[in-house]
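Enquirer: predicted model and sequence follow; I will ask about them next.
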Amino acid sequence: MLPLSEGQNGPLSPKLLLPPNNLGLYRLKNFVGRTDELERLRRWLADRPVIAITGPSGAGKSTLATALAVEQATRFEEGILWISATGDTAFNFYDVVRVVEDVLATGITNQPVSTWPLLVLQQLYGFNRLVVLDELTDADPDTVDKIQAMIRMIGPGGQGRFVLIGRSIPQPLLRAVGDARLHLGGLTLTDVQAWIEQNRADYPLGPEDAPLLHQLTGGHPLVLRMVASLWHSPDWGQLIDLISVQHPDDWDARMKAIVSATLAFMQKMHPHANRLLTRCCQASGGFSVDAAAHLFWENRHPDTTLPDITRQLTRLGVLMHNPQQNRFYIHPLLQRYLSIASYPGFPPHLQRHYTLEHARYYLSVAQQYSRTPPHRWPAIDGDWGNIRKAFNFLQESLEERLERTAEEALLHFDSGDIPLLPASMDDILILLRNYALALRGYLIWRHPPEGRRWAAAGIIAARLLTDRRAEALTGLTLASLAYFHHEYATARLWFRRSLPFFRQAGDFFPVVQILKNLGMVERAMDNLEGAFQHYAEALALATQHHFVLEQSILQSLIGSLHYAQKHYEQAIEWHRKALHSLKTADHSRQSLAWQAVHYNNLGLALEAGGHYQEAIEAYNNAIPLHRQVNNKRGLSTTYGNLGAAHYQHGQLQKALKWYRRDMAIRDSLGNRLDQAAILHNMGHIALELDNLPAAADYFTRSRDLYRQFGQNDLAEEEQILLDAIRDRRVVVG
């Protein structure tokens, strides 16, 4: 649990400990009231899998959801996830996957894309976790379908809960919500009085001003700050006139009028601030103080500093400041207004200039991914929306010139059909190449939906710049992405295209890795002979150049090929060679992790060859290594293998012991379908022990898990076993 930091307490619990989360606690700075609304949401959340908060922009929906999440922190002790759209695209399912990976480090993005909805579901069903989905109004239909399916499968019996937020909610999700929807209006007069008292130091208001402030703003938090900041200013009369001509119940129109008046006032009093804000509205997901200083701020007024301006904009309610991350955010309503009403006022050439500057600045942020280990990527991910926006702009600029998509252009890559581009495109090409290189690791490990298009654009940019190394490296990225998506012919093509450059350059470490990857591709395509050839060539080079870790990995891969062909003695020999090679390696975390893998693979080969006691010894050797590197998944796999080995050896009670240990880890990881498979195995052991009640319990639990996650064929198999147990009891009875 994480402490709620000083300065972000809000009016809730100042000593509250929070679970793993990515909440924007800065929203609670001016939070008051909402007692009745919180009570209603709390009541619904007790027994509903999903609730919703709707209402006009500026009503405080996100703030209320944040307050609810913080208030319920002790209940959702295993994680609170805040998910919203990134970049210029509508809310999509990758936004969900990215945040789950950032907050919970589940490894979901290493699994096939088709399994992501089921894996996300497993992280919610059996855990006390709250998921807040913000700005769902324009979510794409496929994402809506996936969210609806997860809500339906969790049901009231699951522990995970959803809070949906939007000006409106897509109809399929509203049907899932039912009557558990709160349409949020403004604060009450009493709450506005409390707001004035709380913010007395910032605004020239007293208790006597509360009725008029409430009348003008309807108590909507965003415009409360705006109107309070203009209170009795030179533009006060104009503001009153603007508001008075709006329909009294049309708060969307009223808020737009107040926004317009506030920005007009700012333009007159602080034109440099207005320019800053208009440029900032192009940021996606907020922006850092450094970005404000080096990208958005044009210091044409030496008497005014950036901190002065940001303080004024924050007081006006135009900017929100997150002191923990030192980032600023523009309210979505203001961002939409500025993007439509102000930013188009810049000439097209200036807009393009600003967008290029955006891309140049965020390249330095993107490059942090290549210098930072993956477990620290969440610290960079606050700017993922800005990076994504920049890369998309560069890619679309290239495709506009090519008059086809980058992936289509690659089909003509060797035919000379890619035209030379004018020198004015050089900046775009250089940035594209550099983004593709900077994000190689991110694309391979996190698999954003644009990954293959970005890699294709990077390859074309590198070719047009005659940068053969960048072309080869980005080709490897595209090959890895194709392999991940089971497009093996494409993966083989791009591994082969990249290989000659590194051979000619005498850069043998990537040569070894490419040959290894080609072997893996051939194996996936059931060409075992081709896989042997690539592994053998790679092994010879790794041995020659003393790449010890790669040498051991290749020996293990050759052992696995023998295992696949049921040549168990040869497999045992190669896995032992792999372990022997690592005896001369360092004791790094990576080396220890691979030793554990090799022992596990050796155990499988020994077990398949009938050497059960030796297999058990190999598995036991893997256990302390998995623990040293804190590899829970590897430890779980080894526990399961020990259960299977003891079962084959006729040691049923020991098999149950290891399966129970495996179950405990799978439970902590949220691998519910793996738990179902283990329960199935335990059911068979109970049958052999003639313990029919225990067998029935294991098979029932397994069946229910399979049903819960839509695996109906497997659930039916468990039901057949349960029917057989019932019939056997009848006969015995």
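Expert: Good, I have the coordinates.
Enquirer: from here on, contacts and neighbour counts on C-alpha atoms
Expert: OK.
Enquirer: got the buried residues for stretch 702-718?
Expert: Neighbour-count burial for stretch 702-718, counted by 16 or more other CA atoms under 10 Å, picks out Ser702, Arg703, Asp704, Leu705, Tyr706, Arg707, Gln708, Phe709, Leu714, Ala715, Glu718.
Enquirer: from Ile387, how far out is the third one?
Expert: Going from Asp704 to Ile387 by CA to CA, to the nearest Å gives 43 Å.
Enquirer: residue boundaries of the strands in the stretch 251-400 of the chain?
Expert: For the stretch 251-400 of the chain, the strands defined by DSSP state E, counting those that start in this stretch occupy 287-288, 319-322, 327-330.
Enquirer: what are the contacting residues of the first one?
Expert: With contact meaning CA atoms under 8 Å, 6 or more residues apart in numbering, strand 287-288 is reached by Cys280, Gln325, Asn326, Arg327, Phe328, Tyr329, Asp383.
Enquirer: does the last one really touch Arg327, like I thought?
Expert: No - with contacts counted by CA atoms under 8 Å, Asp383 stays clear of Arg327, the gap being 10.1 Å.
Enquirer: return every residue with contacts to both of these two.
Expert: Here Asp383 and Arg327 share the contacting residues Gly286, Phe287, scored by CA under 8 Å, 6+ apart.
Enquirer: which SSE is immediately downstream of whichever strand or helix holds Asp662?
Expert: Of the helices and strands defined by DSSP states H and E, Asp662 is found in helix 652-669. Sequence order places helix 672-688 as the next helix or strand after helix 652-669, per DSSP H and E.
Enquirer: what are the buried residues along that following helix?
Expert: 672-686.
Enquirer: surely His183 meets Ser57?
Expert: No - His183 is beyond contact range of Ser57, at 11.7 Å (criterion: CA under 8 Å).
Enquirer: which one's more surrounded, the two?
Expert: Ranked by neighbour count (other CA atoms under 10 Å), His183 and Ser57 place Ser57 first, with 21 against 16.
Enquirer: tell me where the stretch 201-350 of the chain has helices.
Expert: If DSSP state H, counting those that start in this stretch is used as the criterion, the helices of the stretch 201-350 of the chain fall at 210-217, 221-229, 236-244, 251-269, 271-280, 289-291, 306-315, 332-341, 348-366.
Enquirer: how about the fifth one: buried residues?
Expert: Taking 16+ other CA under 10 Å as the basis for neighbour counts, the residues of helix 271-280 that come out buried are His272, Ala273, Asn274, Arg275, Leu276, Leu277, Thr278, Arg279, Cys280.
Enquirer: out of everything not next to it in sequence, what's closest to the last one?
Expert: Right, the one you point to is Cys280. The shortest distance from Cys280 to any residue that is not its chain neighbour, by CA to CA, 6 or more residues apart in numbering, is 6.2 Å, and that residue is Phe296.
Enquirer: below is an additional structure, to be compared with the one above:
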Amino acid sequence: MTKESRLEALHRALLAEAGQPVLFGDLVRAVWGDEPPAGPLPALRSLVRRLRQSVEDEIVTDASGYRLVVRRPGPAQLPADLPDFVGREDELAALSSSDAPVLAITGPPGVGKTALAVRLAHRVRDRFPDGQLHVDLRGFATGPAVTVEQALGRFLRALGVPPANVPLDRDEQIELYRAKLRGRRVLVLLDNATGLSPLVPDVEGCKAIVTSRNELPEQTRLDVLADDEAGALLDRLKIDGTADDRAELIRLCANLPLALRIAGAHLADRHLPDYLAELRGDGRLDALEIEGDAAVRAAFALSCGALPADARRLFGLLSVHPGTDFGVRSAAVIGDLSTEDSTRLLDVLVRSGLVEQTGERFGMHDLVRLFASEQAGSGGPPALRRLLSFYLATARHAAELVSPAVRRLDPLPLDLEGREFATAAQAQAWLDSKRVVLVAAVQVAPHPFASHLADSLRGYLNYSAYRSDLGTVMAAGLASARESGDTAGETAMLNGLGHLHWMRGAFAEALESYGAALELSPSDLMRSALLNNMGLVKRETGDLSGALEDMEQARQVQHGDTTLYGTVLSNLGTVCGARGELRKAVAHFEEALRIWEVNGFQVKIAVTHEELGVAHIELGDFDGARRHLDAAWAGYQEAGMGESRPNVLANLADLARKTGDPQQERAWASRGLEQARKIGDVRAEVEVLIRLDELEAAVELADRINYPVGRRKAQLKLARHDPALAAELLRDVRDNGDLLLESKAVLALAEATGDAAVAQEALELAKAREQGAVVARAEAFLAAQPPANGGSTSS
């Protein structure tokens, strides 16, 4: 067979059993038949590596074979097509036949840009089998616009990138976005853009449709509907009348689709001549400066004026909602209504044409929302306060379930109670569904709602890896707190920004933010939390002495907060472990474990068992390590987190290797790799790749995510057969003060060079730090060396 046909044969064999592991031997036979190569498994591994680069499907390594996971269907985000769309056939024909990578549709508000763009997207969607992306950028809305970073984050997640893998840097987001689109045919619909942006794919095979009120290159500029097209729209809206009356309605609505639709909804049960008489009135002349607003305002004023008083009131108040759409419950809070009344009045507003309904969600055109805001009057600020009170109360309760260990600002007195949830899963689901609205709410909220809502969202956005949103809410909350002189709020926001910088690997900026917060900190508990965080950053940068000093001070400063005290103890244990002080690490972990057990913190119990398991592996106490790692795994399973903790599988694989069970090692590691990729835990992916001996891949991935400890662990294995790499690794370990790896790096140099004196140095280092596993390996190496004189005897 040719190399190409071997790839095809391998792909066919895996595809035939998609989702199921195919044994190594079966794959070798499928590829090479009765003439396997001399080294079938290395040859198969090489072929699999090439296949992974040539297909989109995921190929997972299992204990006894490989498993193919078929690529999921692409995103399908297009809004529903308008059933009453008419006209624009010339524009549709030209746009749908264009080969241009960007189709720009521009024009004044209300002229039907979005309707045309959506119709066009549905017409050409079959040409883009890999999916369609859509975002309303809100470039001309009264509330906050969607930033390029926020939109890129949403697109990347829709393209299969786990939240934790979405870069924080805008240029890196753009690069990854285009990389995910490369080789695919994807349609991107960008509605209400202020201009062209990096959201335009600029990738062969992909196309963007962009709508804007602004002038754009190579644009299709929409004018109002032609008379015959406007007449066809009236037919679709079932508006009867004489030819003259219909023509006058079209003229008074300035041939604008939005105005005609609002008028059509208003005319559902009215006589056209009566409506025309009202439309001719002076109210139509009360125009805004935006082109076309006179017609829309006239239709709006009549429809609004015909509403019952309670529906008219709710219509005006709905303009305070910060998101693109809203539900029945949010509308009830805004209007201070029961759910039943909210449902009834929304139905009235939908029938009037002023509110649009899609499924269970409701929204308003930007112009209609602007007009609604003029009707809100003095009721607007109280309505916004009610909504923010509801969102803040609900978000805080949800966050306490989802991220209970995060310290938060003291709660505000609120006008309303929020929703309550029975489980963390329910709370997470609500936060996921409301995330976009909550981020927008922080940006429009007055003080102190902005900083308190940002603070409530901080832990959720952090743990869920919505980093762009975290940056947005922290910046908005910080500005609000500083403007109002709220020291506690400013401290909390600086703490959140410190977390964000830490996740980005911007350690200097993280320490700067934490340090600024520490100077402002109003309480010992917050000072302790900040010192703990600073210690963690210093641990990451290799400043273990600084980390130890900060964490010891954090332990002394805090008073009476059990959760914080236990957290500091656990982190102290990790620092002591990195310093090679394994007995101290175990003592800290055991004290923390007692705290968690007394307080019933199930997840923290499991985490601490895992930390103890790792420490006992280093000590060479494999029975103790197994006891703790088994307890950790059982605890995660009991807490429903078994699928989200792949790192414990890497540690179980490590223990299996050290106890001489390579088959179990590979089974644990293969399972860990699958879970790490499934949830986007890239650090855990590095760890399990090391256990699977995929060392080059582990080094590359560790460098890409700025994970030097993972890189060194992978290089440690490679260095055993490469003296130059072993010497370079040892310098790196010592330069960065990684004392736990030092003895291992020295032993790797000994193994690479066969130098017994270097092995003796490794043995002494390992004994001093009680690294029993390294001691055993160093002693085995030395025992295998011939005597110094080469073992010869005289005759």
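Expert: That came through fine. Computed from a predicted structure; not experimentally measured.
Enquirer: between Asp383 and Arg327 of structure 1, who's got more neighbours?
Expert: Each of Asp383 of structure 1 and Arg327 had its neighbours counted (other CA under 10 Å), and the higher figure belongs to Asp383 (22 against 18).
Enquirer: and Gly519 of structure 1, how far from Ser339 of structure 1?
Expert: If you go by CA to CA, the gap between Gly519 of structure 1 and Ser339 of structure 1 works out to 50 Å.
Enquirer: who's more crowded, the two?
Expert: Summary of the neighbour comparison: Gly519 of structure 1 and Ser339, criterion other CA under 10 Å, with Gly519 having more neighbours (28 against 17).
Enquirer: how many neighbours does the residue lying closest to that one once chain neighbours are set aside have?
Expert: Closest residue to Gly519 of structure 1 in three dimensions, ignoring its sequence neighbours and counting by CA to CA, 6+ apart: Ala531, at 4.0 Å. The burial metric for Ala531 of structure 1, expressed as a neighbour count using other CA under 10 Å, is 24.
Enquirer: residues contacting Ala531 of structure 1?
Expert: Ala531 of structure 1 sits next to Leu518, Gly519, Met520, Val521, Glu522, Arg523 when contact means CA under 8 Å, 6+ apart.
Enquirer: and the residue lying closest to Ala254 of structure 2 once chain neighbours are set aside, how far from Glu360 of structure 2?
Expert: Take Ala254 of structure 2 and drop its neighbours on the chain: the residue closest to it by CA to CA, 6+ apart is Ala295, 5.6 Å away. As judged by CA to CA, Ala295 of structure 2 and Glu360 of structure 2 stand 30 Å apart.
Enquirer: ok, those two, which is more surrounded?
Expert: When Ala295 of structure 2 and Glu360 are compared for neighbours, Ala295 comes out ahead with 26 against 8, by other CA under 10 Å.
Enquirer: OK, contacts around the more buried one?
Expert: Applying CA under 8 Å, 6+ apart as the definition, the contact partners of Ala295 of structure 2 turn out to be Leu252, Cys253, Ala254, Leu256, Ala259, Arg284.
Enquirer: just the element for Ala230 of structure 2, please.
Expert: helix 227-236.
Enquirer: so which bits of that helix are buried?
Expert: Of the residues in helix 227-236 of structure 2, those buried under the neighbour-count criterion (16+ other CA under 10 Å) are Glu229, Ala230, Gly231, Ala232, Leu233, Leu234.
Enquirer: wait, Leu234 of structure 2 touches Gly264, no?
Expert: Yes - distance between Leu234 of structure 2 and Gly264: 7.2 Å, which falls inside the contact criterion (CA under 8 Å).
Enquirer: quick one: the strands in structure 2, in order.
Expert: With DSSP state E as the definition, structure 2 shows strands at residue ranges 21-23, 58-61, 65-69, 102-106, 132-136, 187-191, 207-212, 219-221, 356-358, 361-363.
Enquirer: wait, which of those strands is closest to Gly635 of structure 2?
Expert: Checking those against Gly635 of structure 2 by CA to CA gives strand 58-61 as the closest, at 26.0 Å.
Enquirer: that closest one maps to which residues in structure 1?
Expert: Under TM-score structural alignment, the alignment places strand 58-61 of structure 2 onto no residue of structure 1.
Enquirer: which strands and helices lie in contact with that strand?
Expert: Under the contact criterion of 3 or more CA pairs under 8 Å, 6 or more residues apart in numbering; DSSP states H and E, strand 58-61 of structure 2 touches helix 40-54, strand 65-69, helix 662-679.
Enquirer: deepest-packed of these, please.
Expert: helix 662-679 (a mean of 22; mean count of other CA atoms under 10 Å).
Enquirer: need the contact list for the most centrally placed residue in structure 1.
Expert: With distances taken as CA atoms, centre = their mean, Arg98 lies nearest the centre of structure 1, 0.7 Å away. Counting by CA under 8 Å, 6+ apart, Arg98 of structure 1 makes contact with Thr109, Arg446.
Enquirer: excluding sequence neighbours, find me the nearest residue to Val200 of structure 2.
Expert: Across the structure, with CA to CA, 6+ apart as the measure, the residue nearest Val200 of structure 2 apart from its sequence neighbours is Ala208 (5.8 Å).
Enquirer: enumerate every residue touching the one you found.
Expert: Residues counted as contacts of Ala208 of structure 2 (CA under 8 Å, 6+ apart) are Pro101, Val102, Leu103, Leu187, Val188, Leu189, Leu190, Val200, Pro201.
Enquirer: map it across to structure 1 for me.
Expert: In the superposition onto structure 1, Ala208 of structure 2 corresponds to Phe162 when matched by TM-score structural alignment.
Enquirer: okay, its match and Ala470 of structure 1: tell me how far apart.
Expert: 44 Å.
Enquirer: just how off-centre is stretch 666-673 of structure 1 within its chain?
Expert: Mean C-alpha position of stretch 666-673 of structure 1 versus that of the full chain (CA atoms, centre = their mean, to the nearest Å) differs by 19 Å.
Enquirer: quote the end-to-end distance of that stretch.
Expert: When the termini of stretch 666-673 of structure 1 are compared using CA to CA, they are 9 Å apart.
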